[in-house]
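Asks: Below: sequence and its predicted model.
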Amino acid sequence: MGILGNVLWFIFGGAIGGLSWCLTGCLWCITVIGIPVGLQCFKLASLSFFPFGKEVRYGGGAGSFLLNVIWLLVSGLPLALEHVAMGLLLCVTILGIPFGLQQFKLAKLALLPFGAEVVIL
């Protein structure tokens, strides 16, 4: 069931969200200091492409908090708004509700990506 969900997800919004994460990662990788942030973006792009069967666990410490604050001001808010808008559009129909809920999960992740761990179920 997860494979079918991931295929439908990729067609109906996952490709757009994943490409947004990849573009953000490329922009962060332009500078040497931003490379760790860019690599995290690429990890989260894979989650955005195929989210079904995966879970996000949050944790981290002071370093993650500081990086999340910088991330939120620079890149996090536009990505989160994109995922929220797509989630609202998907929740209009009954069949789109599971996909909309995945978008909301990714919106939260877009706000606080550092200290988050993706676990495959």
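Replies: Here it is on my side, so go on.

Asks: rest of the way, CA atoms for contacts and neighbours
Replies: Will do.

Asks: Okay, and the residue most central in space within the chain sits in which element?
Replies: Centroid-nearest residue in the chain, with C-alpha atoms, centre = their mean: residue 106, separated by 4.1 Å. Assigned by DSSP states H and E, residue 106 belongs to helix 97-111.

Asks: by contact count, what packs against that helix?
Replies: Helix 97-111 sits against helix 77-90, with contacts defined as 3 or more C-alpha pairs under 8 Å, 6 or more residues apart in numbering; DSSP states H and E.

Asks: dropping in the other structure now:
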Amino acid sequence: MGAIGNLIWFVCGGVFMGLGWWLAGLLALVTIVGIPWAKACFVIGQFAFFPFGKEAVNRKDLYQQDDIGTGSLGLLGNIVWFIFAGIWLAIGHIFSAVACFVTIIGIPFALQHLKLAGIALAPIGMTIVPKEIAAAVRSETAKEELYRQRRR
């Protein structure tokens, strides 16, 4: 199902949202100071081309350690990103989701657009992984939280 969903997604408009992410990445790359945002744009742009079977997860949860994008600098980067590009990419995904929701067949595609809209708001500190790995990360994080709650 994932391969068929990705093919239909790509042909029916996913290519445009992926190119939108890559365009934002190129604009960020040109500014030199935007290189961290450019990297995130290219990774998420590839995800926007073929989103079925993949999910975004926090790198801190995946690797169980902080890095420059998951700490306070990542928060600052996400705030700057939100103001200059995130809100606009999110709006594009939301409009695309509404257009997809009009038909019953388009509902899975609308859900993918909403997932991408959420990522568009704060992409720094996130990475894209197969959905099985994302489920394992969520499970491991839940187990750690349960352990912390029980120790209280």
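Replies: Received it, and whenever you're ready, just let me know what you need. All values derive from a computational prediction rather than experimental measurement.

Asks: quick one on the thing from earlier: show me what the helix or strand just after the helix holding residue 106 of the first structure is packed up against.
Replies: Next helix or strand after helix 97-111 of the first structure toward the C-terminus (DSSP H and E): strand 116-120. Packing partners of strand 116-120 of the first structure (3+ C-alpha pairs under 8 Å, 6+ apart): strand 54-58.

Asks: Name the residues that touch stretch 12-20 of the second structure?
Replies: 9, 44-50, 89, 92-93 (C-alpha atoms under 8 Å, 6 or more residues apart in numbering).

Asks: and with 10 Å instead?
Replies: For stretch 12-20 of the second structure, contacts defined as C-alpha atoms under 10 Å, 6 or more residues apart in numbering pick out 6-10, 21-26, 41-51, 89, 92-93, 96, 109, 112-113, 116.

Asks: Kindly report the same for stretch 100-115 of the second structure.
Replies: 5-6, 8-9, 12-14, 17, 48, 50-52, 55-56, 90-99, 116-120.

Asks: For it, buried residues please.
Replies: Neighbour-count burial for stretch 100-115 of the second structure flags 100-101, 107, 109-115 (criterion: 16 or more other C-alpha atoms under 10 Å).

Asks: Give the aligned range of that stretch in the first structure.
Replies: Mapping stretch 100-115 of the second structure onto the first structure (TM-score structural alignment) gives residues 90-105.

Asks: Need the distance between the two termini of the matching stretch.
Replies: Using C-alpha to C-alpha, to the nearest Å, one end of stretch 90-105 of the first structure lies 13 Å from the other.

Asks: Quick one: distance of it to the chain centre.
Replies: 15 Å (C-alpha atoms, centre = their mean, to the nearest Å).

Asks: And stretch 13-31 of the first structure, by the same measure?
Replies: That offset, for stretch 13-31 of the first structure, works out to 10 Å (C-alpha atoms, centre = their mean).

Asks: That one corresponds to what range in the second structure?
Replies: Residues 13-31 of the second structure are matched to stretch 13-31 of the first structure when aligned by TM-score structural alignment.

Asks: With stretch 61-80 of the first structure instead?
Replies: Stretch 61-80 of the first structure corresponds to residues 71-90 in the second structure, going by TM-score structural alignment.

Asks: quick one: buried residues of that stretch?
Replies: Going by neighbour count (16+ other C-alpha under 10 Å), the buried part of stretch 71-90 of the second structure is 74-75, 77-78, 81-82, 85-87, 89-90.
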